[in-house]
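In: what would the 3D arrangement of this be:
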Amino acid sequence: MLDKSTFTHLPQTPGVGYKPQHFNDIISDPGSVGWLEVHAENYMGDGGRPLAQLRHLAEEFPMSVHGVGLSIGGEGPLDGDHLARLKHLVDWLNPASFSEHLAWSTHDSAFYNDLLPLPYTDATLARVCAHINQVQDLLGRKMLLENPSSYLAFAESTWSEPEFLNEVARRTGCGLLLDVNNVFVSATNLDFSPQGYIDAYPLDLVGEIHLGGHDEDHDDHGKPLLIDSHGRAVVDPVWALLDYTLERSGPLPLLVEWDNDVPDWPTLEREAARAASALDRVLVEVAK
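Out: Here you go, the predicted structure:
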């Protein structure tokens, strides 16, 4: 099995998801932010201001490319045109990390603007591994696979999610991206212990950690229902789960996601500074 250091060359510092309205602020004063993430699908075109800004940022910061449209878990073959555009982006940008979701978003010729869950079965495992191998072979690099946020469980699942992800990584050599907000959302919605999930998770395979905000709602029976919205600040229980995770994993590249209702730069940078404090606490413990 590959050492997790081979999965990413990002620094063990906070990063944020890059938004164009923050370009000037980032260039002038990045604060605690040591690296940036972009969604692949936003930069697959040719030319223009977005790519010019991205090229400039890549000269100043390590970059992470995060895909949201490959449909790694889809039943059909991966979209060849999408893969070609992704390869072109990764080739010229040469990011420090590339990641995608354990989810599906396509069926036949339809594309759904969502990241949909999968049953954890042997058939799903074989399909996901085949798709990951195809992506890694085409890009010529290892990728990270992110755990989903879940709102239901499949009766036909025969693997737990941590076991499934561990087996995917074992078979393909990919790394894992651990989203602690997704863990908290899924644990609340499906009524399991988020700490127990972390205890079962193969943390030695994690190359990057994400955290973000979520919305609170209730289901038809009045039980809490959390929605992974990336549209608000990270809540205290998720920060606590991050601390619990870092105590077991050690310091790792840590991304703050805020993709909807995006705040001004000082607000986002304060979230990054809080992430930096979480990493600093772990580094102090490691140094003892």
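
In: contacts and neighbour counts: CA atoms only from here.
Out: Noted.

In: distance between the ends of stretch 69-80?
Out: 12 Å (CA to CA, to the nearest Å).

In: for the lengthiest helix in the chain, packing partners?
Out: The single longest helix within the chain, with elements called by DSSP state H, is helix 265-287. With contacts defined as 3 or more CA pairs under 8 Å, 6 or more residues apart in numbering; DSSP states H and E, helix 265-287 has these neighbours: strand 14-17, helix 236-249, strand 254-257.

In: how about stretch 80-94, which residues are buried there?
Out: Of all the residues in stretch 80-94, those buried under the rule 16 or more other CA atoms under 10 Å are 83, 85, 86, 87, 89, 90, 93, 94.

In: could you do stretch 143-153 as well?
Out: For stretch 143-153, burial by neighbour count (16+ other CA under 10 Å) applies to 143, 144, 145, 146, 147, 148, 149, 150, 151.

In: can you tell me which residues contact residue 50?
Out: 20, 43 (CA atoms under 8 Å, 6 or more residues apart in numbering).

In: next secondary structure element downstream of the helix or strand hosting it?
Out: Secondary structure assigned from DSSP states H and E places residue 50 in helix 49-60. The helix or strand immediately downstream of helix 49-60 is strand 63-66, counting by DSSP H and E.

In: here is a second sequence; please produce its structure as well for comparison:
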Amino acid sequence: MHPPLAAGLSFKPAHIDDALCCTSPGLWFEVHPENYMADGGPRLAMLEALADRHPLSLHGVSLSLAAAAPPDPGHLRRLRRLVDRVEPALVSEHLAWSAWGGRYLPDLLPVPRTQEALACVAANVLRSQDALGRRISIENPAHYLVLDGHDWSETDFLAELVRRTGCGLLLDVNNVHVSAYNIGVDALAYLEAFPLHAVTEIHLAGHGVDEDFPANLLVDSHGAPVDDSVWDLYRHVLSRGGPRPTLIERDGNLPSFGVLLQECAMAGELLDVEGRAA
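Out: As a prediction, this is how the structure comes out:
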């Protein structure tokens, strides 16, 4: 039995030895399940070894829950096998689509928050939860341009999705900061309206700047340390909603395991403070 989740890290195979040896209290690791949905081989064996030492979270990127079509049944079967095999503490996906009419795109694309879209996303979440035999959590997206035609605010859309499906939410604080900058929304007002009662996991990450745009554009790159502005928003979230399992998400410009563990410790200290205050 693993201890309760505190602060965790995105797992990268280059860090396997360090990860297996690490004894930080409450440490957990998150992986993209698509990299491990095989029947065997060294990569799956590595993940099973990690699962024996630390709790895992599976963070999917390809269920395409906001598409008009249901999630691929074969993909769900393979994902269920992995869930049964490593017994993750958490399973999550994105409020986005990446497949349409048999075509697959290497991105997490936005959806207009209409009544029709809500019904479709809710049906796809329910199908996924039924197939996996467990609750999943849905991540708020990062935005790069303003879309028109919404019937719901994003926070109300997510709250209604929770009400209809019983799903949880994954609050990506860096996505909130990136979106606020790019499309001119108030990050604190967004967080005040966010249904924190449904949050099962929080993501913290760094971002990049695309200087080809006239006013620059923040990009959710996961290739830098967590920005001070994101840490400030995270403190606000904890003060309102209390401690939640928190991940330091890093996918590019990968530093040493020790450097990542320092950021993880920063999140852990804030979780401890809020936990003692609760």
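
In: return the subset of the buried residues of stretch 80-94 of structure 1 lying in strands.
Out: Here DSSP state E is the test, and the buried residues of stretch 80-94 of structure 1 give no hits in strands at all.

In: would you convert those into a markdown table that also reports distance to residue 132 of structure 1?
Out: As requested, those are arranged in a markdown table below (distance: CA to CA, whole Å):
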| residue | distance to residue 132 of structure 1 |
| --- | --- |
| 83 | 12 |
| 85 | 17 |
| 86 | 14 |
| 87 | 14 |
| 89 | 18 |
| 90 | 16 |
| 93 | 21 |
| 94 | 19 |
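
In: closest to residue 230 of structure 1 among the residues you listed?
Out: residue 86 (23.5 Å; CA to CA).

In: what does that closest one correspond to in structure 2?
Out: Structural alignment (TM-score structural alignment) places residue 86 of structure 1 against residue 79 in structure 2.

In: my read: its match touches residue 132, true?
Out: Yes - assessed by CA atoms under 8 Å, residue 79 of structure 2 is found in contact with residue 132 at 7.5 Å.

In: pull out the buried positions in the helix holding residue 50 of structure 1.
Out: Neighbour-count burial for helix 49-60 of structure 1 [16+ other CA under 10 Å]: 51, 54, 57, 58.

In: what range in structure 2 does it sit on?
Out: Using TM-score structural alignment, helix 49-60 of structure 1 lines up with residues 42-53 of structure 2.

In: with structure 1 overlaid, report how far the matching stretch is off on average.
Out: For stretch 42-53 of structure 2, the mean deviation from structure 1 after alignment is 1.1 Å (mean CA distance after the TM-score superposition for structure 1).

In: now do the strands in the stretch 51-200 of structure 1.
Out: 63-66, 97-101, 104-107, 110-116, 144-146, 175-179 (DSSP state E, counting those that start in this stretch).

In: out of those strands, which is closest to residue 284 of structure 1?
Out: Closest approach to residue 284 of structure 1 among the strands of the stretch 51-200 of structure 1 (CA to CA): strand 175-179, 22.2 Å.

In: that's a helix at residue 209 of structure 2, yeah?
Out: No - assessed by DSSP: H, G, I helix; E, B strand; the rest coil, residue 209 of structure 2 does not belong to a helix; its assignment is strand.

In: and whatever residue of structure 1 lines up with it, what is it in contact with?
Out: By TM-score structural alignment, residue 209 of structure 2 lines up with residue 216 in structure 1. Applying CA under 8 Å, 6+ apart to residue 216 of structure 1 gives the contacts 224, 225, 226, 227.

In: residue 145 of structure 1 too?
Out: Per CA under 8 Å, 6+ apart, neighbours of residue 145 of structure 1: 99, 100, 101, 102, 174, 175, 176, 177.

In: what does it align to in structure 2?
Out: So residue 145 of structure 1 corresponds to residue 138, using TM-score structural alignment.
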